[in-house]
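Colleague: Okay, sequence plus prediction incoming.
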Amino acid sequence: MSISRVLVANRGEIARRVFTTCRRLGIGTVAVFSDADAGLPFVGEADVAVRLPGSTPSETYLRADLVIEAARKAGADAIHPGYGFLSENAGFARAVVAAGLTWIGPTAESIDAMGSKVAAKKLMGDAGVPVFAELDPAAVTEADLPILVKASAGGGGRGMRVVRDLADLAGQVQLASDEAASAFGDPTVFCEPYLENGRHVEVQVVGDTHGNVLVLGERDCSLQRRHQKVVEEAPAPLLSDDVRQRLHDGARLAARAIGYVGAGTVEFMVSTGSTSGESRVSFLEMNTRLQVEHPVTEAVFGVDLVEAQLRVAEGGTVPAAPTHPRGHAVEVRLYAEDPAADYQPQSGRLDTFEVPADLEFDQLLTYGTRLDSGFATGSEVGTHYDAMLAKVIAWGPDRASAFRSLAGVLERSRIHGLVTNRDLLVRLLRDEKVLAGEVSTDFLGTFDLSAAPADPYAAAAAALALAERDRAARVVQRAIPVGWRNVVSQPQRTVLATPADDEVEVLWHGGRDGYRLDGGGVTVLAAAPDRVVLEVDGVQVGYDVVLAGEAGTSTVHVDSGRGSASYRVVPRFVDPADQVSAGSLLAPMPGTVIATPVESGSAVTAGQTVVVLEAMKMQHTISAPADGVLDVAVAVGQQVAAGDVLAVVQVPDPGAEGEQA
């Protein structure tokens, strides 16, 4: 059986990743895309593409019937599910096979066996794989705490909550159940012990129809936020030979217990918290698909896992591979999110997206870096899907060199238009504890997430670049120097706002001799709309500047060897129509209102939830900033844009009460 054309039932970077291998093997490619994704790179890179009308996952990528019909239309003879969406849906796998197409994944029976985490744990325990005991939420006691509430059909951290106080259990179970129902269509949740200072270590397996199971080492995925992985590496550091062997043996037992075919991952928790120092290994779940972090395994073993999937689907055997990893690889997930604002997802236009990696979507066979990205400069990041922009991977002969290389690539990247976690990733890759391998799944819970202070002269560079843009746009009096005044009474004043809405004032002078900044110690050596060069205390610094938007509504992005910064130009005069009432609660991003738990006219207290939004596959609560009376401005089911007024909390005026008295 030979595959000639593959439809990827997914989007973004995983679709591009599969296309890359297919092109190398001479296999045709088909993309399916939602209306929201029509302009993304993966659509144009496929040989042919089929539109799935609509934008939400339920209208598009989760419609098995539409995906299979698209395969028929485009002449595909096989379907690769990628990860997420329908990738672990046994019903979809059966429908693909029933349609006469080749399913590039495990059998529907294997997916069923691991689809319910509750049933999977029992199956694994019976097979001799070490497992955690399951806890009934109704029977949990103080002695069981802390516990982890998990979605039975879930993954990716959705439907997962840590509970440390028994009084919070019922509420957290309900929230996890609601999130699981929204993300996976199944509200079932269960509880298990939560290991403080535990490590998340997973093992890559590939099985074939001939009974072979290949184990390709392990990955450490302990650096997580919201139980979603942020940094992954292979091999896992600080594991004893005994623990490593137990992990590999457990993964092999798990795969053989269900006759596993294709690429999959067996996930474990590893803890060294016992007084004896003995490590505890326990099965978490098996992901019956290709994992997001598969590139680090490809890098250290030199195996193309997508090619392995294709060969196995064609009836071939698992690939030959080294028995031990070569060197070290590390991957980071670059998200459009603001870590300092509780990882709030971001949406909008990527004005610039340039990551100086050596390769894209290919195995790392030599020292270097790789970029797997779903976006490019000018792409729109919407609210319907996950906020991951790209995966950036580095391979090195040892762990230290891989981490250093990746930190440097991220630092040199130019990413404008949206707040991202790039700076946090750089800090993590250079953190002493991270470099020593001393991390756990709760490491980021104690990490300082506040943004590093921007270069104080980046705002000055932005102001001068704006002045130069205005000069270039003149149609009259072009010979007059920028900012020139016949009688100098005061400096020119440019006010900029940071993404956190903190205002920065830049005072400067212009004239026939060029620019001069107030404050001393700084000399303006050159200024243009796209580059400003300053001499700061005897050190020359070049600032690359990108101006986005029209004059008067500009956003300015500044990059230098001292870091990156973005500013919004604050207009000198504000239209009264653009002002909002005091106490207004604004939508932090586009989304859908899914709950308004307090009625208009009701009294609320500071911190009380008044609106719940759903955006980027997550729920976001909007809380009252102070005690007062609530006026709700939206309804459940309503779509809102970023900046829309959701509600207003009217705070009583203490002075008015005194006057009445």
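Modeller: Nice, thanks for sending it over.

Colleague: okay, CA-based contacts and neighbour counts for the rest of this
Modeller: Will do.

Colleague: Quick check, Ala263 in contact with Gly207.
Modeller: Yes - using Cα atoms under 8 Å, Ala263 is in contact with Gly207, at 6.7 Å.

Colleague: and Asp186, what is it in contact with?
Modeller: Residues in contact with Asp186, defined by Cα atoms under 8 Å, 6 or more residues apart in numbering, are 152-153, 180.

Colleague: where's it relative to Ala176, distance?
Modeller: 11 Å (Cα to Cα, to the nearest Å).

Colleague: go on, Gly159?
Modeller: Here Gly159 is placed at a distance of 4 Å from Ala176 (Cα to Cα).

Colleague: which residues are common contacts for those two?
Modeller: By the contact definition Cα under 8 Å, 6+ apart, Gly159 and Ala176 are jointly contacted by 149-151, 189.

Colleague: quick one on the thing from earlier: please convert the contacts of Asp186 to CSV, extending it with secondary structure and distance to Arg516.
Modeller: Below are these laid out as CSV (DSSP: H, G, I helix; E, B strand; the rest coil; distance: Cα to Cα, whole Å):
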residue, secondary structure, distance to Arg516
Ser152, coil, 63
Ala153, coil, 62
Ala180, helix, 58
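
Colleague: ok, second structure coming up, stack it against the first:
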Amino acid sequence: MSKLDLNITKILVANRGEIALRIMRSAKEMDIKTVAVFSEADRNALHVRYADEAICIGPAPSNQSYLVGEKIIAACKTTGAQAIHPGYGFLSENAGFAKAVADAGLILIGPTPQAMEIMGNKLSAKAAALKYNIPMVPGTEEAITDISEAKLRAVEVGFPILIKAAAGGGGKGMRIVEKVDDFEEQMHLAVSEATSAFGDGAVFIERYVTSPRHIEIQVLGDTHGNIVHLFERECSIQRRHQKVVEEAPSAVLTPEIREKMGKCAVDVARSVNYVGAGTVEFILDENLDFFFLEMNTRLQVEHPVTEMITGLDLVKEQIKIAKGEVLSFKQEDLKINGHAVELRVYAEDPLNAFLPDIGTLQTYSTPKGNGVRVDDGFEEGMEIPIYYDPMIAKLITYGATRTEAIARMVRAIDEYDITGIQTTLSFGKFVMQHEAFTSGKFDTHFVSKYFNADSLKEDDEREALLAAITGVLLLQKDKGKIVTATQNTAQTSNWTKNRKNYN
């Protein structure tokens, strides 16, 4: 079967929760059947109920279910699904799994194993990007093998410097070194952590950008060599090096910088003949100079904000590309319309260092109305399992302007009713109402600079006091109405008049 006539009538979604549902809904609109896979912990999950078919692939721990590629491929064979959509997380960037899918005669809705392998390692990704002279943060271009030489290079680059693991992400294997005396100790710690987390102790160094913004560019590439970018997403509001708030477009990019970053992102994708949806990530410094960071070879959690400002369905585009179709639009056809903001609603306690919280969703009611989108995988009464990422939902708002999108987000947060667990909703409202965010003058250090538990407690106490005062005033007003109503009733009620007649 050639790349030009692939027929996909059934897709197995190798994921869970909100992203599994989100993929299935787009597939349904394309008249494509879906297969859900689930662990024993997810037997009653919404994505299992929504799919046309569902297969249990093992116990709750992901290393016995969602991370076992052989079970997923076997489920495809059993159900007759021709393609697999991996979503994000789990096996979505696993080159070995991608190769096993191809060897099994199945279609992976994603890039080639070769592209995954190159971009899955930060050093090989940098080497590929350098072919197109993409701007890089000064540092080493190869894994450090000699600590003494690395120390000399660090002095050349200038402190502070950042030690980074070549494999993986999420802040693991990453160390900021302020002075040369600390270099060797921090190097050993970074190597140890990288080895433990990724099975790969390779690390490299970069100049540490002191006030960085995290800007990423969405790209799409088809099997015919066409690659376009779908503009940027601002992802600088983070905790533990992981995103919590994203928006599109960025509040600080000029049209000229946007065009340059977009071209660089397309070139990075072209360096590995990229196919499918991917994201090229950059660091932007205080002078608005940008540097290549890495490429994520999958659909991103925050892809809805790009969909809102472009009007495209990225999952549908992924499926069309996997079928061998040519992109139906060119770069010049794309433009930014309005503004979108996303809050990741995690089952975490912002007052307790964002530690995960588990329990039962005693109340779960989502916001509605114009410009509000909720991508979730839960309903009232369901439990938040301990085995997986604690994200409950993605709350997305859209407006004609950034100000309108933010105002809608505040309104939507207020309308989102969740009890039984702690969530990041209150943190999201704190962000939306903070001057640094509304002015656009923030960076990846927003949480450490501005947020602490006391500030959120003060906001909560202020709201509780206002609610109490409002409640008392309303009660007093209602009592007055009751007295008046009783008096009026006694004077004019037909029941009262008729009672007199009977006495």
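Modeller: Structure's in. What do you need? The structure displayed is predicted, hence computed values, not measured ones.

Colleague: Need the TM-score between these chains.
Modeller: The TM-score (TM-score structural alignment, normalised by the length of structure 2) is 0.85; 459 aligned residues with a Cα RMSD of 2.6 Å.

Colleague: still on that earlier bit, tell me which of Gly159 and Ala176 of structure 1 has more neighbours.
Modeller: Between Gly159 of structure 1 and Ala176, Gly159 has the larger neighbour count (other Cα atoms under 10 Å), namely 30 against 23.

Colleague: who wins for neighbours among the shared contacts of Gly159 and Ala176 of structure 1?
Modeller: Ranking the shared contacts of Gly159 and Ala176 of structure 1 using other Cα under 10 Å puts Ala151 first, with 29 neighbours.

Colleague: Which stretch of structure 2 lines up against the top strand by length along structure 1?
Modeller: Identified as the longest strand of structure 1 according to DSSP state E is strand 213-225. Counting by TM-score structural alignment, strand 213-225 of structure 1 pairs with residues 227-239 of structure 2.

Colleague: how far out from the middle of the chain is that stretch?
Modeller: Distance of stretch 227-239 of structure 2 from the chain centroid (Cα atoms, centre = their mean, to the nearest Å) equals 10 Å.

Colleague: which residues touch that stretch?
Modeller: 213-221, 243-251, 258, 262-263, 265-266, 269-270, 274, 305-306, 310, 330-331, 334, 336, 354, 442-447.

Colleague: which among these end up buried?
Modeller: 213-221, 243-251, 258, 262-263, 265-266, 269-270, 274, 305-306, 310, 334, 354, 442-447 (16 or more other Cα atoms under 10 Å).

Colleague: Please name the residues that touch the residue nearest the centre of structure 2.
Modeller: With distances taken as Cα atoms, centre = their mean, structure 2 has Val301 as the residue nearest its mean C-alpha position (2.8 Å). Going by Cα under 8 Å, 6+ apart, Val301 of structure 2 touches Tyr88.

Colleague: Could you find the counterpart of it in structure 1?
Modeller: Aligning on TM-score structural alignment places Val301 of structure 2 opposite Val292 in structure 1.

Colleague: what do you get for Glu404 of structure 2?
Modeller: Match for Glu404 of structure 2 (TM-score structural alignment): Ser401.

Colleague: now do Leu130 of structure 2
Modeller: Match for Leu130 of structure 2 (TM-score structural alignment): Gly125.

Colleague: got it, and Ser211 of structure 2?
Modeller: By TM-score structural alignment, Ser211 of structure 2 lines up with Asn197 in structure 1.

Colleague: what's the nearest residue to that match if we skip its chain neighbours?
Modeller: Ser440 (5.0 Å; Cα to Cα, 6 or more residues apart in numbering).

Colleague: so what's the counterpart of that neighbour in structure 2 up against?
Modeller: Correspondence of Ser440 of structure 1 to structure 2, assessed by TM-score structural alignment: Asp443. If a contact means Cα under 8 Å, 6+ apart, then Asp443 of structure 2 has 211-214, 236-237 as its contacts.

Colleague: got these as JSON lines, with distance to Glu53 of structure 2 columns?
Modeller: Converted to JSON lines, these look like this (distance: Cα to Cα, whole Å):
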{"residue": "Ser211", "distance to Glu53 of structure 2": "49"}
{"residue": "Pro212", "distance to Glu53 of structure 2": "45"}
{"residue": "Arg213", "distance to Glu53 of structure 2": "43"}
{"residue": "His214", "distance to Glu53 of structure 2": "39"}
{"residue": "Ser236", "distance to Glu53 of structure 2": "39"}
{"residue": "Ile237", "distance to Glu53 of structure 2": "38"}
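
Colleague: ok, these vs Gln82 of structure 2, which is closest?
Modeller: Relative to Gln82 of structure 2, the closest of those is His214; by Cα to Cα it sits at 36.7 Å.

Colleague: and Glu614 of structure 1, which of the three is it?
Modeller: Using DSSP: H, G, I helix; E, B strand; the rest coil, the structure places Glu614 of structure 1 in strand.
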